[in-house]
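S.K.: no FASTA, just this:
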């Protein structure tokens, strides 16, 4: 009698949970979550998204959040490998998109090196959701020929971004800047950007983009840090900087209710 042995590789799916609003999940993300037997969940993922998981699935919270104590990345990677090799259907659920400041690249490299196959399901990144919540584009034929997604949080031992050089590039190439994890270093970011961008450059600071608790302030680059502190905006917040904000109504009033998109 012939017998066959499965040669399927152990597998992990990295799933982008989007910026927070559960309705912004993709259908592919919902299917992946529903089929998982183990879900490793980041700290910023909306708990409502876990309603899509099977009641039998094991939910493991592995907090990853700027400014807070985090589960070590090496420990998360070890858990994924062990669960996949044990035959579990593993989903690594990450806020936003796994490949935009989500350490997705590091996890893919580690998993593949351990002989684990990887699938990736994209999610809407917070920078896009932040701009969209204000009915502002990130690119515009007149105001912005491109967009730069950049982190304000430098890796320990890394000098970080040359904000002055980036500002000169943004000014010459007409780019929108979208800064993630920039709250704790906002004064440093502002000082560097002012070396290449006009002080009047419009800025939007958007906290908890896409969630009912979303707040935002509009200001200028010269007043960016002051506005953030004065309006008590904290993490998680995204900074959108550039002339795509020119049309945002009442720019000189620092706090306005976020505009909501309806179906």
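M.R.: Looks like it arrived, so ask away. This structure is a prediction, so every number in the text was calculated from the model and none was measured.

S.K.: CA only for contacts and neighbour counts going forward, please
M.R.: OK.

S.K.: Helix, strand or coil: sort out residue 105 for me.
M.R.: Secondary structure assignment for residue 105 (DSSP: H, G, I helix; E, B strand; the rest coil): helix.

S.K.: Let me know how buried the nearest residue to it once chain neighbours are set aside is, in neighbour terms.
M.R.: Spatially, and ignoring its direct neighbours in sequence, residue 105 is nearest to residue 99 (6.4 Å; Cα to Cα, 6 or more residues apart in numbering). The number of residues packed near residue 99 is 21, by other Cα atoms under 10 Å.

S.K.: A strand includes residue 99, no?
M.R.: No. Under three-state DSSP, residue 99 sits outside any strand and is assigned coil.

S.K.: my read: it touches residue 106, true?
M.R.: No. Contact between residue 99 and residue 106 fails when scored by Cα atoms under 8 Å: they sit 9.5 Å apart.

S.K.: mind checking how far the residue nearest to residue 105 is from residue 125?
M.R.: Noted for residue 99: a distance of 9 Å to residue 125, by Cα to Cα, to the nearest Å.

S.K.: so what sits against both of the two?
M.R.: Shared contacts of residue 99 and residue 125 (Cα atoms under 8 Å, 6 or more residues apart in numbering): none.

S.K.: what about residue 186, how many neighbours?
M.R.: Residues within reach of residue 186, counting by other Cα under 10 Å, total 19.

S.K.: who are the neighbours in contact with it?
M.R.: Counting by Cα under 8 Å, 6+ apart, residue 186 touches 152, 224-225.

S.K.: now these in a markdown table, with distance to residue 186?
M.R.: Below are the contacts of residue 186 laid out as a markdown table (distance: Cα to Cα, whole Å):
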| residue | distance to residue 186 |
| --- | --- |
| 152 | 8 |
| 224 | 8 |
| 225 | 6 |
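
S.K.: Any chance of a markdown table for the residues you listed, columns neighbour count, distance to residue 53 and secondary structure?
M.R.: Output for the contacts of residue 186, formatted as a markdown table (neighbours: other Cα atoms under 10 Å; distance: Cα to Cα, whole Å; DSSP: H, G, I helix; E, B strand; the rest coil):
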| residue | neighbour count | distance to residue 53 | secondary structure |
| --- | --- | --- | --- |
| 152 | 21 | 33 | coil |
| 224 | 25 | 40 | helix |
| 225 | 20 | 40 | helix |
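
S.K.: chain center to the helix or strand where residue 229 lies, what's the gap?
M.R.: If you go by DSSP states H and E, residue 229 is part of helix 224-230. Chain-centre distance of helix 224-230: 22 Å, with Cα atoms, centre = their mean, to the nearest Å.

S.K.: got a list of contacts for that helix?
M.R.: Contacts for helix 224-230 (Cα under 8 Å, 6+ apart): 186-187, 190, 203, 205, 217, 219, 234, 254.

S.K.: take a look at this one as well, against the first:
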């Protein structure tokens, strides 16, 4: 029996372009993909057509599966001899419970690999124009969970040390506990005037950044009814945002744009929209399929010498025509003497790819 294997993959912070090449490679060869709420669904397009897709998202207190159930699903599929891609938002080993899942796999004797990801703790502030370290401000940074294990009796966060000993503090999953976080920092010596930024949906076109100070941020967040997911940055480096805000100033930032192209052709345009800061929503309203009968086209191809012009109106038309030309045992040499008209530059580019100039 084929031996199963599990890849614990960091899916990155949200922008589908920020997953690693190794991560894509592992998704492509997986028989099963188990993915989280914060793993961009666009990444599922790399999966095999027959791959089993299992959503195991956790959104606030709403869990489809408990952590133990997720572990059981992963182990069961691996024991069936399947290759499994476990997609986790950010990096699996930074507040992603990847360590717990890896422990379960090790205890069950299942082969696994860790594929590190781009953590939101660093990338999200970067997309908000906030460097976590800077020679003029600080040379140290700490990453802290804003949502500790609720079953613990005491906090494991050394508030007295991080409040005054660390220049930049990055809190993940801390929106709901923001008032208590702010209170703890101020009570342990942090200057109430310290700049703070909260970045929601970082690295995506719907990114939203709220800035304030330790003494004002909780009230500002309450006024905007901020909800997860968000990354909170505390420190003087937040002041650099006004100079370095590169992402939220893109021309289409904040716009949601529906892409109605056929699914097979939507990605290129969606990528272009993301480049300009938009959030593309792929909603195919076109499905390109071969005709029920090729009789009319076959007759034309078999009698090409009768025609003076070949008019191609779309990229799909070019592809279907030349595929059928090959099926009928002919090639571009049989188009000698026929003038070719392309409707639109993209159609012309597709014709160029066939070797015709």
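M.R.: Everything's here; your move. Remember, predicted model here, so these are calculated numbers, not experimental data.

S.K.: thinking again about what came up before, can you tell me what part of structure 2 the helix holding residue 229 of structure 1 aligns to?
M.R.: Under TM-score structural alignment, helix 224-230 of structure 1 corresponds to residues 217-223 of structure 2.

S.K.: how big is the offset of the matching stretch relative to structure 1?
M.R.: Stretch 217-223 of structure 2, aligned to structure 1 and superposed, deviates on average by 1.1 Å (mean Cα distance after the TM-score superposition for structure 1).

S.K.: Report the buried residues of that stretch.
M.R.: 217-218, 221 (16 or more other Cα atoms under 10 Å).

S.K.: want to throw those into a markdown table with distance to residue 324 of structure 2?
M.R.: Formatted as a markdown table, those follow (distance: Cα to Cα, whole Å):
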| residue | distance to residue 324 of structure 2 |
| --- | --- |
| 217 | 64 |
| 218 | 64 |
| 221 | 60 |
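
S.K.: quick one, what contacts the counterpart of residue 112 of structure 1 in structure 2?
M.R.: Correspondence of residue 112 of structure 1 to structure 2, assessed by TM-score structural alignment: residue 106. By Cα under 8 Å, 6+ apart, residue 106 of structure 2 lies in contact with residue 112.

S.K.: and residue 106 of structure 2, what element?
M.R.: helix 98-107.

S.K.: Mind jotting down where the strands sit in the stretch 1-150 of structure 1?
M.R.: 11-16, 38-41, 58-61, 90-94, 117-121, 146-151 (DSSP state E, counting those that start in this stretch).

S.K.: Point out the most buried one among those.
M.R.: Neighbour counts (mean count of other Cα atoms under 10 Å) averaged over each of the strands of the stretch 1-150 of structure 1 peak at strand 90-94, with a mean of 28.

S.K.: Sort out for me which of the contacts of helix 224-230 of structure 1 are in strands.
M.R.: Of the contacts of helix 224-230 of structure 1, the ones assigned to strands by DSSP state E are 203, 205, 217, 219.

S.K.: quick one: the third one from residue 261 of structure 1, how far?
M.R.: Here the criterion is Cα to Cα. By it, residue 217 of structure 1 lies 18 Å from residue 261 of structure 1.

S.K.: Name the residue in the two with the higher neighbour count.
M.R.: Neighbours were counted for residue 217 of structure 1 and for residue 261 using other Cα under 10 Å; residue 217 has more, 23 against 10.

S.K.: how close does the residue mapped onto residue 61 of structure 2 from structure 1 sit to residue 236 of structure 1?
M.R.: In structure 1, the residue paired with residue 61 of structure 2 according to TM-score structural alignment is residue 67. Residue 67 of structure 1 is 10 Å from residue 236 of structure 1, where distance means Cα to Cα.

S.K.: ok, now residue 100 of structure 1?
M.R.: 15 Å.

S.K.: With neighbour numbers in mind, choose between these two.
M.R.: Between residue 100 of structure 1 and residue 236, counted using other Cα under 10 Å, the more crowded position is residue 100 (21 against 18).

S.K.: how about the counterpart of residue 19 of structure 1 in structure 2, what does it touch?
M.R.: Here residue 19 of structure 1 is matched to residue 13 in structure 2, going by TM-score structural alignment. Counting by Cα under 8 Å, 6+ apart, residue 13 of structure 2 touches 38-39, 89-90, 118-120, 123-124, 202-203.

S.K.: and residue 13 of structure 2, how far is that from residue 210 of structure 2?
M.R.: When Cα to Cα is the yardstick, residue 13 of structure 2 and residue 210 of structure 2 sit 18 Å from each other.

S.K.: does residue 200 of structure 1 really touch residue 220, like I thought?
M.R.: Yes. Counting by Cα under 8 Å, residue 200 of structure 1 does reach residue 220; the two are 5.3 Å apart.

S.K.: thought residue 260 of structure 1 was touching residue 133?
M.R.: Yes. With contact defined as Cα under 8 Å, residue 260 of structure 1 reaches residue 133; the gap is 6.1 Å.

S.K.: The residue nearest to residue 105 of structure 1 matches what in structure 2?
M.R.: Looks like residue 99 of structure 1 aligns to residue 93 there (TM-score structural alignment).

S.K.: and what of residue 248 of structure 1?
M.R.: Residue pairing (TM-score structural alignment): residue 248 of structure 1 is matched to residue 241 of structure 2.

S.K.: Spatially, what comes nearest to that match if we skip its sequence neighbours?
M.R.: Leaving out its chain neighbours, the residue that sits closest to residue 241 of structure 2 by Cα to Cα, 6+ apart is residue 129, at 4.7 Å.

S.K.: Please say which position in structure 1 the one you found maps to.
M.R.: For residue 129 of structure 2, the aligned position in structure 1 is occupied by residue 135, per TM-score structural alignment.

S.K.: Please verify my assumption that that match contacts residue 249.
M.R.: No. With contact defined as Cα under 8 Å, residue 135 of structure 1 does not count as touching residue 249 (10.4 Å).
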